[in-house]
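Asks: I'll drop the sequence and a predicted model, then ask my questions.
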Amino acid sequence: MLVQKMRTEATKRALDVQIDAVSVAEIESHLSSADVVLLGPQVQFELARLTELSAPLGKPVAVIDMMDYGTMRGDRVLDKAITLMA
């Protein structure tokens, strides 16, 4: 699973981060505690709605690159999350 690959990469880099996966139906209840929200390519249709919901909270929302998602490139997805938080 991509989340596990991201966690493994974060451990290699000695990053103190929490990486979780939740369904789109649950995401609204997690927005306040998230630093960044990454969507799988299969739910990119939710990008505009979730961006609107997260904007007042200052939380960036983005879609994971389809190739990175499909090839489970946890390192690259982690890089994207870090960049969005900067």
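Replies: Right, received. Where do you want to start?

Asks: when you work out contacts or count neighbours from here on, use the C-alpha atoms and nothing else.
Replies: Noted.

Asks: give me the most central residue, this structure.
Replies: Against the mean C-alpha coordinate of the chain, by C-alpha atoms, centre = their mean, the closest residue is Leu38 at 2.6 Å.

Asks: tell me where the protein has strands.
Replies: Counting by DSSP state E, the chain has strands at residues 37-39, 61-63.

Asks: alongside the first one, take a look at this:
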Amino acid sequence: MAEKTIMLCCAAGMSTSLLVSKMQKAAESDGIDAEIFAAAADADAKLEEKHPDVLMLGPQVRYMEGQFKSKLSIPVEVINMQDYGMMNGEKVLREAVKLIG
């Protein structure tokens, strides 16, 4: 089992899957033991199944931030739009790790 579990949530899962792979590469090169995965419509089921340490939301689903924050006891954060658009896996990974503490 990974030391850190990071969940990304977006509208359809396409672009977030690419960001997940970039984050995984960054984690490997930084020696961070993390399980990173994406979810879309199945977000609630994935939360129950995987029990992530942090939930990062794609900018397109930022409207869900309050809803997730009210029902979860983990950090919930919207991914910086520029980092998301540039698929900057390293910066998004660093932000997730910082939120986990």
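Replies: In hand now; what should we look at? Note that the structure is a prediction, hence the values are computed from the model and not measured.

Asks: adding distance to Met1 of structure 1, write the strands of structure 1 out as a markdown table.
Replies: Shown next, in a markdown table, are the strands of structure 1 (distance: least, C-alpha to C-alpha, whole Å):
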| stretch | distance to Met1 of structure 1 |
| --- | --- |
| strand 37-39 | 14 |
| strand 61-63 | 17 |
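
Asks: return the most buried member of those.
Replies: Per residue and on average, the most neighbours among the strands of structure 1 fall to strand 37-39, with a mean of 21 (mean count of other C-alpha atoms under 10 Å).

Asks: residue range for it in structure 2?
Replies: The alignment of strand 37-39 of structure 1 onto structure 2 (TM-score structural alignment) covers residues 55-57.

Asks: just checking, Ala21 of structure 1 touches Leu2?
Replies: No. Using C-alpha atoms under 8 Å, Ala21 of structure 1 is not in contact with Leu2, being 9.2 Å away.

Asks: out of these two, which sits in the busier spot?
Replies: Using other C-alpha atoms under 10 Å, the more surrounded residue of Ala21 of structure 1 and Leu2 is Leu2, with 18 against 15.

Asks: map the more buried one onto structure 2.
Replies: Mapped onto structure 2 by TM-score structural alignment, Leu2 of structure 1 lines up with Leu19.
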